[in-house]
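Novice: Sequence first, then the predicted structure, then my questions.
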Amino acid sequence: MTLVALCSFKGSPGVTTAALGLAARWPAGELPVVVECDEAGGDLLARFRLETSPGLVSLAAAVRRGAEPGLVWQHTQRLPGGLPVVAGPAGPEQAHAALAHITSAGAAVLRRAADRPGTVVVADCGRLGPSSAALGILRAADVVLLLARSHDDSLSHVVANLDVAARWPWHPSFVLVGGGYPTSEVASTLGIEVIGRLPEDRHGAAALGGRPGRRSTPTQSPLGRALARIAAVAASRASTEPGGKQQVADSLEADPGSLSAGRRSSPHKSWEGVSR
């Protein structure tokens, strides 16, 4: 019974790929569904050659008649591996209109779907702006994961938006992507909680994006394993908040490479000296 929202402040750190991997590696016993809520337009239709309907647009139309708990499932399609998804339209105008309608009532349709026993709704909210229609989904979420690359330009955008994140009812947990500054340094300098790090793994990303090759599968890849660890932490955080911080510490301790990945820090970081 969990609603997880994934988002970013800047660039393309792989939010859609992470949402798919998080759902695919969610702990057993719960059934995940991915809902593409990126107002810039969705990627799943093209990646997996899905039909344009059912999807986010048909879900938005159906919400006008009610938001019963099973409504989301009526607008899903299945990916080749069996994962159910609600695909967003590729066009930003259509995506924004659909999202605005779905979130006008506080994202009730996603919240009610997530409240069904054994259900996990993973919302891919893409890149957020100050007036993003997806903000209503974040307010309704149990867990918010904010993805960011660990470089000066991306971290500068994180710094610029920390005051926005501080006003969210649920404080986001950060997930760093790729190389760059060490995880522990980013967390301590910015005063944020980092629950994991996703490696640069193009073969694993291709497998999650529907383009598997002989060298990698979604579950066996470094990216898949990292997402499994993050899914376990998110699931624990959603169900028992008091134990969440210890689970984060255990996860990072079990993955020491995530604490020292990337290059050494620079003495002239543009995002240094900022904390909450």
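Specialist: The structure has been received and is ready for your questions. Residues are numbered from 1 along each chain as shown.

Novice: switch to C-alpha atoms for all contacts and neighbour counts from now on
Specialist: Fine.

Novice: residues near residue 189, how many?
Specialist: Neighbourhood size, residue 189 [other CA atoms under 10 Å]: 14.

Novice: residues of the helix or strand it falls within that come out buried?
Specialist: Residue 189 belongs to helix 183-190 when assigned by DSSP states H and E. By neighbour count on 16 or more other CA atoms under 10 Å, the buried set for helix 183-190 is 183, 184, 186, 187, 190.

Novice: another one to put next to it:
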Amino acid sequence: MLITITSLTGSPGASAATLALTWTWPRHAIAVECDPSGGQALAVFDPGGSLGHRGMFEAMLAARTMPLPRALWQQAITLPDGTGRHFLLPGSRTTRTAESLQWQRLVEAVRGWESVDVLADCGRLRARGTPHAVLGSADLVVLVVRNDRHSLRALASSADVVREEIGLLGSADDGLVVVSQVSAGAQRFGVKEIDRQLGKLGLPVVGELPWDPSAAAQLTDTFNPGKRFERSPLLERARQLGLEIGKRAFARSRRLREPVRHVPASGLSSQREVVRRPQALPMPRPVREGEQHAGG
């Protein structure tokens, strides 16, 4: 399966979410850095540079003398989670080298890894060099959005643009799900309420990642975990989210690969679904201090 993780402008968290999900994924998985702004994860897990220069750009060079899937896999490193089944394929270190990558060719190559699920960090939507070929080829796209009034309103007002950017065919296409990201100091809304409102736009909310800067820093800054890292709120929630995301991606992957059933021309008009664009989306009510948090 190919699952991509992305975020809106002003809603960071795609990189931490990708690595947290990969770290806790129930099957063999590899985090692939497709962020056009450049990858940083190799420096987190190999700060001394003992592994040398690794990444997709180096794989493209090596593919002159070997198959690309093999060249890519040789560039991967094993994540130090103790399982031996979670990996990282570093991205390009700069925007310039990222722009030189042949994304469609890379997608076709990683699709050949049938025994491992691919979780691709695509950075922020509508950024310079967005890897549209990766987003459009995904079995499921996970959009990380900050749980605050401004970010949720921005997503609601740009739902059609987001789908177009990802390459989905209207609101009936279930290839996009939302994960809310709690941030410090912002009004927080209940997950069930966000799902109720965004669900009207065909944007189901599958869960929420907590505000856990200490655990997130281990994955995006300097890896020096303490004893509580494996039981941190971030990883605990990522384990739950991974099961739901994996289930949805697997179901859609099977459905997309089923043989197409031919519909008689006479029945097309009666089966065509009319999608009406909603007028306005009311914002969910914030969870106040001391109040039960709906959905989690």
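Specialist: Nice, thanks for sending it over. Keep in mind it's a predicted model, so treat the numbers as computed, not measured.

Novice: What TM-score do the two superposed chains give?
Specialist: Once superposed, chain against chain, the TM-score is 0.75 (TM-score structural alignment, normalised by the length of structure 1); 238 aligned residues with a CA RMSD of 2.9 Å.

Novice: thinking again about what came up before, can you redo the buried residues of helix 183-190 of structure 1 as JSON lines with distance to residue 8 of structure 1?
Specialist: Shown next, in JSON lines, are these (distance: CA to CA, whole Å):
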{"residue": "183", "distance to residue 8 of structure 1": "17"}
{"residue": "184", "distance to residue 8 of structure 1": "20"}
{"residue": "186", "distance to residue 8 of structure 1": "16"}
{"residue": "187", "distance to residue 8 of structure 1": "16"}
{"residue": "190", "distance to residue 8 of structure 1": "16"}
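
Novice: Residue 233 of structure 1 pairs with which position in structure 2?
Specialist: Counting by TM-score structural alignment, residue 233 of structure 1 corresponds to residue 244 in structure 2.

Novice: Next: residue 173 of structure 1.
Specialist: So, by TM-score structural alignment, residue 173 of structure 1 is matched to residue 177.

Novice: Okay, residue 30 of structure 2 and residue 113 of structure 2: tell me how far apart.
Specialist: In this view, residue 30 of structure 2 and residue 113 of structure 2 are 10 Å apart by CA to CA, to the nearest Å.

Novice: about what we covered before: which residue is the nearest non-sequential neighbour of the match of residue 233 of structure 1?
Specialist: residue 206 (7.1 Å; CA to CA, 6 or more residues apart in numbering).

Novice: Check which helix or strand that neighbour maps to.
Specialist: strand 205-209.

Novice: Where in structure 1 does that strand align, residue-wise?
Specialist: So strand 205-209 of structure 2 is aligned with residues 194-198, judged by TM-score structural alignment.

Novice: Tell me which residues are up against that stretch.
Specialist: 173-178, 183, 187, 223, 226-227, 229-230, 233, 248, 251-252, 258 (CA atoms under 8 Å, 6 or more residues apart in numbering).

Novice: let's see it at 7 Å
Specialist: 173-178, 187, 223, 226, 230, 248, 252, 258 (CA atoms under 7 Å, 6 or more residues apart in numbering).

Novice: Among the residues you listed, which ones are in helices?
Specialist: 187, 223, 226, 230, 248, 252, 258 (DSSP state H).

Novice: What lines up with residue 116 of structure 1 in structure 2?
Specialist: Per TM-score structural alignment, residue 116 of structure 1 is aligned with residue 113.

Novice: Its match: neighbouring residues, count only.
Specialist: With other CA under 10 Å as criterion, residue 113 of structure 2 counts 16.

Novice: quick one: it and residue 140 of structure 2, what's the gap?
Specialist: 17 Å.

Novice: Tell me how far stretch 168-188 of structure 1 lies from the chain's centre.
Specialist: Its chain's C-alpha centre lies 13 Å from the corresponding centre of stretch 168-188 of structure 1 when counted by CA atoms, centre = their mean, to the nearest Å.

Novice: and it, how far apart are its ends?
Specialist: So stretch 168-188 of structure 1: terminal residues 21 Å apart, CA to CA.

Novice: What residues sit buried inside it?
Specialist: Across stretch 168-188 of structure 1, burial judged by 16+ other CA under 10 Å covers 171-184, 186-187.

Novice: now do stretch 233-253 of structure 2
Specialist: Neighbour-count burial for stretch 233-253 of structure 2 [16+ other CA under 10 Å]: 233-243, 245-246, 248-250, 252-253.

Novice: same deal with stretch 135-153 of structure 1?
Specialist: Those buried within stretch 135-153 of structure 1 under the rule 16+ other CA under 10 Å are 135-152.

Novice: Please list the residues outside stretch 131-143 of structure 2 that contact it.
Specialist: For stretch 131-143 of structure 2, the external contacting residues (CA under 7 Å, 6+ apart) are 1-7, 34, 103-104, 107, 122, 166-167, 175-179, 249, 252-253.

Novice: before we move on, the earlier item: rebuild the contacts of stretch 194-198 of structure 1 as CSV, extending it with distance to residue 156 of structure 1.
Specialist: Listed next are the contacts of stretch 194-198 of structure 1 as CSV, based on distance: CA to CA, whole Å:
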residue, distance to residue 156 of structure 1
173, 17
174, 14
175, 15
176, 14
177, 15
178, 16
187, 14
223, 25
226, 25
230, 24
248, 24
252, 24
258, 21
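
Novice: Farthest pair within those?
Specialist: 187 and 223 (21.0 Å; CA to CA).

Novice: after the strand holding residue 206 of structure 2, next one along is what?
Specialist: Counting by DSSP H and E, the next helix or strand C-terminal to strand 205-209 of structure 2 is helix 213-220.

Novice: Pull out the buried positions in that following helix.
Specialist: Buried positions in helix 213-220 of structure 2, judged by neighbour count with 16+ other CA under 10 Å: 215, 216, 218, 219, 220.
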